[in-house]
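Trainee: sequence plus the predicted model coming up.
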Amino acid sequence: MYHCIYHILSPLLGYQIRRQLQWKIELTYHSPVPYQSIHLITFEKLYRLGFNYKEDYITYIEYGDYMGEVIHRKIQRTGGTTYIVSLPKKWVEKHNLKEGDFIILVIDEDEITIKTEEERREELSAVIDVKDIDPRLMERLVISYYLAGYDIVKVVDKKISEEYRSHIKKIIKKKMIGFEVIDEDIDIIKVGSLVKEKELSLDIAVSRMFKIGRFLLEILPDVILEHNESNARLIIQTDDDMDRLYLYIIRMVRKTRDRSFDVGRLIITSMLAKALERIVDHIVKIAYTVIEISKPIEKNIRKMLYNILHISSEIYVSTYNAYIHKDIILANEVISRVKNTSRKFDYITNKLREDEKLSSEEIIHINTILESGKRICEYSADICEMIIDLNISNISTTSLFLNG
């Protein structure tokens, strides 16, 4: 039995899959089979989003006529320094290629994508007429085109005000990695990418997000213990770097999707980046809380908060290690640990609420710190589930069971 699911993937990724490359799956009822080297776990996520079949096992995935077909080729060596791999005959004939024609090799860290010259992506350019447009709407439009993968964005008007010019440059600096003003006149500001985006791959960008979170969590417990407002402000300033990396990853996911049939990995990567961004949002929230407190909380309570936030930091570092080493055993251990840690957060929260020595203002601030610390752990657990999803092929034999 086949079910076309392009209508589910489309809203999830923000674009429509071409009908000739419809994604299909075969569902075999009550018949689990060993895992067959395809990211089946991806479809568990789709199930949660509305793919409603109960007690089904996914056993096969098909991508159109050729997509997803695995063809083995032996590497040949000629002339001592040249390596040759033959192209599939059906693919060559389909694209009317002949001897002497050029093809394009898109080289990634661990894969090579082959394209015909006709498939070369044209430069995407957008024009925004800002006449009578609110600056906030203009900002959203510029960022939207950036996220959609556009290479050039032109902001035009009869005479662009200095307010608009400074606002656009501020957006670029705070939100858009690799984008700069490349042309400017009285009636136009042209912004675009001046760097090779391949130099900052998705994996490298995600690793950078992890490292920013790790750095912030290393100093956060001391911010609480010492009531260090200087380091609290440092944490707040770093939030812009995290936002830029997250937006860059979303941009690259959308640009990569058209030449990758591992859409499942792209989906999980964007979800993982969002979880990392939310973790830093909660770290920043705690930093703001420290600054807003009119006077330092009692030392013994700060010590208690220090200890519990140190546990959050340890959980996050373990999550990072699981990601770097593709360690699904460690990821599973983190998920289990988070369940116990969440109960500790709830216990401390309830205990401090009953402390009559604390003012209502102090209770509110303490609750904010504890809630954000708990959410850091829970997002870490979510990331560990994604790490397992991404590395499911490391399991020798498994089957995917879709449950409600």
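Mentor: In hand now; what should we look at?

Trainee: when you work out contacts or count neighbours from here on, use the C-alpha atoms and nothing else.
Mentor: OK.

Trainee: Thr59: what secondary structure?
Mentor: strand (DSSP: H, G, I helix; E, B strand; the rest coil).

Trainee: so how far is Tyr323 from it?
Mentor: As judged by Cα to Cα, to the nearest Å, Thr59 and Tyr323 stand 27 Å apart.

Trainee: quick one: end-to-end distance for stretch 144-159.
Mentor: 23 Å.

Trainee: likewise stretch 172-184?
Mentor: Termini of stretch 172-184 sit 14 Å apart (Cα to Cα).

Trainee: just to revisit the earlier point, among Thr59 and Tyr323, which residue is more densely surrounded?
Mentor: Tyr323 (23 against 20; other Cα atoms under 10 Å).

Trainee: that one falls within a helix, correct?
Mentor: Yes - read with three-state DSSP, Tyr323 is one of the residues of a helix.

Trainee: that one and Ile143, how far apart?
Mentor: 29 Å.

Trainee: kindly report the same for Pro88.
Mentor: Distance from Pro88 to Ile143, by Cα to Cα: 41 Å.

Trainee: when the two are compared, which one has more neighbours?
Mentor: Neighbours per residue, other Cα under 10 Å: of Pro88 and Ile143, the larger number sits with Ile143, 19 against 11.

Trainee: please report how far Ser179 lies from Ile376.
Mentor: You called it Ser, but residue 179 is Phe. On the measure of Cα to Cα, Phe179 and Ile376 end up 31 Å apart.

Trainee: ditto for Arg302
Mentor: 18 Å.

Trainee: these two: which is more packed in?
Mentor: The residue with more neighbours, out of Arg302 and Ile376, is Ile376; 27 against 19, by other Cα under 10 Å.

Trainee: that one and Ile279 touch, don't they?
Mentor: Yes - here Ile376 reaches Ile279: they are 5.2 Å apart, a contact under Cα atoms under 8 Å.

Trainee: just checking, what packs against the host helix or strand of Val223?
Mentor: Under the criterion of DSSP states H and E, Val223 resides in helix 202-225. If you count contacts as 3 or more Cα pairs under 8 Å, 6 or more residues apart in numbering; DSSP states H and E, helix 202-225 packs onto helix 229-256, helix 263-292, helix 299-324.

Trainee: try this one side by side with the last:
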Amino acid sequence: MQIVGGSTYILSLPKSWAEKVDLKEGEELFVEELSNQALLIYAPERREHFSKAEISFTCKESRNFIERTIIAQYLAGKKEIVLHASDVECKKTLSSIADSLKKKVLGLEILEETSNDIVLGAILDTTFSDITHVINSMMKTIIYMLEDLAIGLRKNDLKIIKDIYQRDDYIDRLYLYSIRYLVNIYNMPTQERINPSSSVHYALATKSLERIGDHVSAISKNLEVELVQSNINDKEKEGILNLINSIKDLESQILKLVLKFDGELLNEITEKAINLMNVESELRVSLLKYSVNLSYVAESLRRIIAYSIDLLESVLDINVLQT
């Protein structure tokens, strides 16, 4: 590093890097400071080259493989994904898959269609301006799902119970969006700058929330079966309701911790989660005598508590890295 004129610092760029990104003399570069005081150097006009993906399919590939391939490009941050079909029948299959993915992937829309091609675009608004907003939305959705789960069980209302597991799709969409966001957080100048080491912990946090959503959905499906068959007596119902409400309160406290970290609150919540594990163990023994589905309900409640403990660990790790 050199000083010119007593106040300007000059640092030469590696020739190999400049040639790799095809930089020429006189081109404008942007320099941004990251949260860990590192500097990000980039040429904004060169980003567009990496924002588009083109994939050819014969449709001999499995539907799951095609879906995962498209989702992988979405997670990589592609703004435009062009699907090339080998023939008309394959194009029909790709259209069907694209329609299905719109329900699973936040912001993914069909922009154009030709006889052989489908152009998908990631059209994302600014609703989630930072990763904390994504986590907040996931947590609030889970809290409302747990609240409605208790209401549906108390009232024996199948409509409410059925509606709960349909909301799990929204949790999944937010999870995929969170991974896309974190993967590309240092490639998009408009996004927040978090400590690079925090990214993995944010990813673990959203994964824990995605798994919690899955288990709330599983509980609603198993309770639906039990309500239809009228297998739940008042004592069993009360035990399940009490634990669901306790877990809902646990998630609400974790949300407060996400919004504002507090070491004492973290210890208090962790202790509460461990105690709930013991409550679940006793409940599961009781429920197993009556129904396999009810024992599955208890097991899912246990998994929710376990993932909540994982979430607390992620919140602590993020706080440590930010201070």
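Mentor: That came through fine. The structure presented is a predicted model; accordingly, all values stated were derived computationally and were not measured.

Trainee: quick one: TM-score?
Mentor: The TM-score (TM-score structural alignment, normalised by the length of the second structure) is 0.82; 299 aligned residues with a Cα RMSD of 3.1 Å.

Trainee: quick one: map Arg303 of the second structure onto the first structure.
Mentor: Aligned counterpart of Arg303 of the second structure in the first structure: Arg375 (TM-score structural alignment).

Trainee: show me the contacts for its match.
Mentor: Counting by Cα atoms under 8 Å, 6 or more residues apart in numbering, Arg375 of the first structure makes contact with 279, 282.

Trainee: same thing but at 10 Å, please
Mentor: 278-279, 282-283, 312, 342, 369, 381 (Cα atoms under 10 Å, 6 or more residues apart in numbering).

Trainee: over to Lys52 of the second structure?
Mentor: Contacts of Lys52 of the second structure (Cα under 10 Å, 6+ apart): 73, 77-82, 120-121.

Trainee: how about these in TSV, adding neighbour count?
Mentor: Putting these into TSV (neighbours: other Cα atoms under 10 Å) gives the following:
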residue	neighbour count
Gln73	19
Gly77	24
Lys78	22
Lys79	18
Glu80	22
Ile81	23
Val82	20
Leu120	25
Gly121	19
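
Trainee: right, and out of these, which lies closest to Phe57 of the second structure?
Mentor: Nearest to Phe57 of the second structure out of the contacts of Lys52 of the second structure is Val82 (Cα to Cα; 10.7 Å).

Trainee: I'd guessed the closest one sits against Ile70; true?
Mentor: Yes - between Val82 of the second structure and Ile70 a contact is recorded at 9.5 Å, counting by Cα atoms under 10 Å.

Trainee: joint contacts of the two?
Mentor: With Cα under 10 Å, 6+ apart, Val82 of the second structure and Ile70 have common neighbours 53-55, 120.

Trainee: most surrounded residue in the residues you listed?
Mentor: Top of these by neighbour number is Leu120, holding 25 neighbours under the definition other Cα under 10 Å.

Trainee: excluding covalently adjacent residues, which one is nearest to Arg265 of the first structure?
Mentor: Closest residue to Arg265 of the first structure apart from its sequence neighbours, by Cα to Cα, 6 or more residues apart in numbering: Leu390 at 6.5 Å.

Trainee: which one in the second structure is aligned with the one you found?
Mentor: Using TM-score structural alignment, Leu390 of the first structure pairs with Ile318 in the second structure.

Trainee: the helix or strand harbouring that match vs helix 234-259, what angle?
Mentor: Element membership of Ile318 of the second structure [criterion: DSSP H and E] is helix 292-322. If you take axes from the mean of the first three to the mean of the last three Cα atoms, to 10 degrees, helix 292-322 of the second structure sits at 10 degrees to helix 234-259.

Trainee: which parts of helix 292-322 of the second structure are buried?
Mentor: For helix 292-322 of the second structure, burial by neighbour count (16 or more other Cα atoms under 10 Å) applies to 293-319.

Trainee: Asp148 is in contact with Asp163 of the second structure, correct?
Mentor: Yes - if you go by Cα under 10 Å, Asp163 of the second structure and Asp148 touch, sitting 9.1 Å apart.

Trainee: list residues touching both of these two?
Mentor: Joint contacts of Asp163 of the second structure and Asp148 (Cα under 10 Å, 6+ apart) are Ser220.

Trainee: mind checking how far stretch 251-268 of the second structure is from the chain centre?
Mentor: Chain-centre distance of stretch 251-268 of the second structure: 20 Å, with Cα atoms, centre = their mean, to the nearest Å.

Trainee: stretch 28-43 of the second structure now?
Mentor: 27 Å.

Trainee: ends of it, what's the gap?
Mentor: Stretch 28-43 of the second structure: ends 7 Å apart by Cα to Cα.
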